[in-house]
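Engineer: Test case, fold it:
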Amino acid sequence: MRHVFFGLSGGLGPILRNVPTAKEFERAGIEVSFSIYGEYGISLLQRLGLPVHMDDDPIRPGARYRIPPQPMFYHLDHYYAQMGLLDKQFTAAWVRNRIRMVEQAKADLIVSDMSPHTIIAAKVLGIPSIAITQSCLHARGKPLFWGHPPRNLPRVTPVINEILRSYRLPEISRMEELHSGDLDIAPSIPELDPIGDNRVIHAGPISMNMHETHRLELPDGQTGILVYPGRMRDASGETGLHLLRAVFSAFARKKVTVVVATSEALPASLLRSCPRNVRIVPTFNEDMLHRFDLFIHHGGHGSCLSAICQGVPSLMIPTQREREFNARQMHRIGAGEYMMPLTFTSAHLYGLSMYMLHEEYRERVRQLRDKVKKRHYGGARLVYEHAVRLQTAHQR
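Structural biologist: So this is what the prediction gives:
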């Protein structure tokens, strides 16, 4: 094996769970390179010293094929319709560009994290592929929407199938099938990510510390709450800002210490309303988390797993459907509670937070933490070892 290509969607989560595996390859003398969407992800990978391929295809989806971005998509066909994949010309170019990128990388192994055109490129070029997946993104996993989706939602699968036929590849029945490779690995635990396919490997939580740990002196005997709001603004609106406004209002003048972790600049009006018992820090690492009594966050996959690993209950305010899935699962396994955005008052948020300080919540999540520790998951090293076996088998 000489070169591994990582195709990522975007955001911080895929970086945190794939860079540790990339480092395993590099330690073995194997070159790696990445593709990711979004300036933040590109710059972060570059700061970590990892090569990034730039997606410079000028073609964009036609306006008449776009549907408005929305937080509560029902399945991946609906989600990718928001990305412009209803436009066949754009989607065909999107796939061609990815095939060309992988060819230029001279990759002999593909790792895809929510990157269907990377999986297609691997199939077209005959390169073995690993899909990093979650339950709600896998064809045999628990679905994103816990109910019956509405009728007549947009579907991009017919467009994709036209493209697959042009490359003489088998058709798919839904987009979740392109979140699967020759080997599927969930960087998670089966409690959070149940998948009804025993070929899927649960590697356990995979993450990395990005920053130097802050020294946080919490007052003796006082409750400590860590808040991670995610992005202040995203395609769903001002989700992070709404969360922080609710937190500031709920905990003002209360006998708790609240630490908000965000590297984004906050509006002056919001900073003026920041209570004295709330401290804002630019970053946090997982090993900070165990110092706190409660973790309020946006329901991200990595945040959920960090809370489990550190034995801290989560109060989640999920800002889109995948995070709602995570929040529902966390509640189902006894690791936390959730509230939907814009459905609660500050008094409700404070009351539920205080209720979650009861020992039963901490005890349940600590029992789960201890159970996970005893399994001795391999994490990034396990992904690397399976990748070597896959590539060796492919060469035979």
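
Engineer: Please make it C-alpha for all contacts and neighbour counts, starting now.
Structural biologist: Will do.

Engineer: got the residue ranges for the strands in the chain?
Structural biologist: 3-10, 31-37, 109-113, 129-132, 183-186, 201-202, 223-228, 256-261, 278-281, 294-297, 314-316, 336-338 (DSSP state E).

Engineer: Pick the most deeply packed of those.
Structural biologist: Mean neighbour count, computed with mean count of other Cα atoms under 10 Å, is highest for strand 314-316 among the strands of the chain, reaching a mean of 30.

Engineer: what comes into contact with that one?
Structural biologist: 294-299, 304, 307, 327, 335-339, 353 (Cα atoms under 8 Å, 6 or more residues apart in numbering).

Engineer: Which residue lies nearest the spatial centre of the chain?
Structural biologist: The centroid of the chain falls nearest to G13 when counting by Cα atoms, centre = their mean (4.1 Å).

Engineer: Quick check: that residue touching G299?
Structural biologist: No. Using Cα atoms under 8 Å, G13 makes no contact with G299, being 11.5 Å away.

Engineer: Just give me the closest of the contacts of strand 314-316 to D184.
Structural biologist: Each of these was scored against D184 by Cα to Cα, and C304 proved nearest at 20.7 Å.

Engineer: structure for this one too, so we can compare:
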Amino acid sequence: MRVVILPFYHGLGHVVRSTRLATELMARGAEVVVGVAADARRWPEARGVPTATLTELPPLPPVPDGAASPGSGASPGSGASPDGAGSGGAASGGAGPAPRLRLADEDYLRVALAEERALVREVGADVVLADFRVTGPVSARLEGVRSATIVNTGFFSFPFPDVVRDVTPALHRLGVPHEVAGRLLGDVVYVPDRSVFEPLADVRDPLSVAALRTVDEIRHVGPVLASDPLTVPDRARARTLLGLDPHAPVVLVSLGGTAQGYATLRTVAGLLGDVAAHTVLVTGPNVDPALLADHRADRLLRVTDESMLWTSAADLVVTHGGHTSVMETLALGRPLLALPGQDEQRWNAGRAVGLGAGEILDPADVAWRFVPTANRLLADDALRRRAEAVGAVLAAHDGARDLAEHVLSSARLAALGARA
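Structural biologist: I've put the predicted structure just below:
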């Protein structure tokens, strides 16, 4: 089996789980190529996964305090996609009416389709997997190749309805047949979570419901994380590997791979000196550490390839509430403090609250509540025990293996049907 994986970048969550999936597929004998933006290739390549460079939308820049987000003018939650793929103007001013989503820019779509189709042909792909890269299933169908979409159910509330409204007409204008553009999700939808947490009954938008009816199968596979949680070193070993004091409390702060939480990140960075712990601040690839020159963290990192190792070493994880960050924290049994900037992040963080393993703090209250809240959570032994109990259950469910096995088995069955 030859597999092409197409993650959207930015942020890192899609690239991280696509890389993990690629390694699982390769371990089962598949030939895999990850097509991704040039500055994201180092993640899969560091793990021995072949890559190809694809053109991608540029990341949205850090937004100063009090300024309007470049993605703030479309629909509720707009610009708040974990990918920075919301509104904010066309990438390069393509033909047709001005889109609300940057993803619908016709110049971007034209280039994306051409590059993806060329990659599919070059690899001789049997199946294409798209992680939020909405053109992936379209390119696959145009090449007569089976495809699947990896997506959380929150995607069907935002931004997928806007994708249908904006991207589908743009594809029509580019000459993509209606029967192809109308199947943006491909043949299979994989939800990288458990149905108890992301039930399909929560998908209510009429456009999303109609789109889901076009696929052959919808399958919950469990969280797809950078590593199998059961293989991540425990707290003591993680601290040894990272050179941390084995006894001092550790707080890890990581507010996502995009720059959309920059204002909150900057506020938190200036408060970390008052937190009763060794503090580690990860800015993300799209925030230059020079912008945080006045930070008070004990250690500042721009990016890390060892997010789960740092999480395992921590006594408290401060996150924006992205799905990958929340699931890594819960699966490794660590208390969580979420500073969500939009609805999808609040929904993800709400899981930690519902499980008794964390709290949510409104970014508007960070300046005066962050330090006392973080210190209180660090001292809460009941919270720590509850988080450990949650991790003991969740760590046993690794979605990457289930997803990889299903991709290969269903592709082989489809190949048999084609020959028949």
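
Engineer: Identify the residues contacting I130 of the first structure.
Structural biologist: Contacts of I130 of the first structure (Cα under 8 Å, 6+ apart): 109-112, 180-185, 387.

Engineer: Map it onto the second structure.
Structural biologist: Alignment note: I130 of the first structure maps to A148 in the second structure; criterion TM-score structural alignment.

Engineer: Please identify which of the strands of the first structure is closest to Q46 of the first structure.
Structural biologist: Q46 of the first structure sits nearest to strand 31-37 of all the strands of the first structure, at 9.7 Å, using Cα to Cα.

Engineer: Tell me which other helices or strands the closest one touches.
Structural biologist: strand 3-10, helix 12-27 (3 or more Cα pairs under 8 Å, 6 or more residues apart in numbering; DSSP states H and E).

Engineer: what angle do it and strand 109-113 make?
Structural biologist: Calculated by axes from the mean of the first three to the mean of the last three Cα atoms, to 10 degrees, strand 31-37 of the first structure forms an angle of 30 degrees with strand 109-113.

Engineer: quick one: strand 31-37 of the first structure to strand 3-10, angle?
Structural biologist: With the same axes, to 10 degrees applied, the angle from strand 31-37 of the first structure to strand 3-10 works out at 20 degrees.

Engineer: Residues touching strand 31-37 of the first structure, excluding its own?
Structural biologist: So strand 31-37 of the first structure is contacted by 2-11, 22, 25-26, 42, 50-55, 105 (Cα under 8 Å, 6+ apart).

Engineer: now do 7 Å
Structural biologist: The contact list for strand 31-37 of the first structure, computed with Cα atoms under 7 Å, 6 or more residues apart in numbering, reads 2-10, 22, 42, 50-54.

Engineer: hmm, back to that, including distance to L241 of the first structure, could the strands of the first structure go into TSV?
Structural biologist: Output for those, formatted as TSV (distance: least, Cα to Cα, whole Å):
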stretch	distance to L241 of the first structure
strand 3-10	21
strand 31-37	23
strand 109-113	28
strand 129-132	30
strand 183-186	31
strand 201-202	34
strand 223-228	11
strand 256-261	12
strand 278-281	14
strand 294-297	12
strand 314-316	15
strand 336-338	18
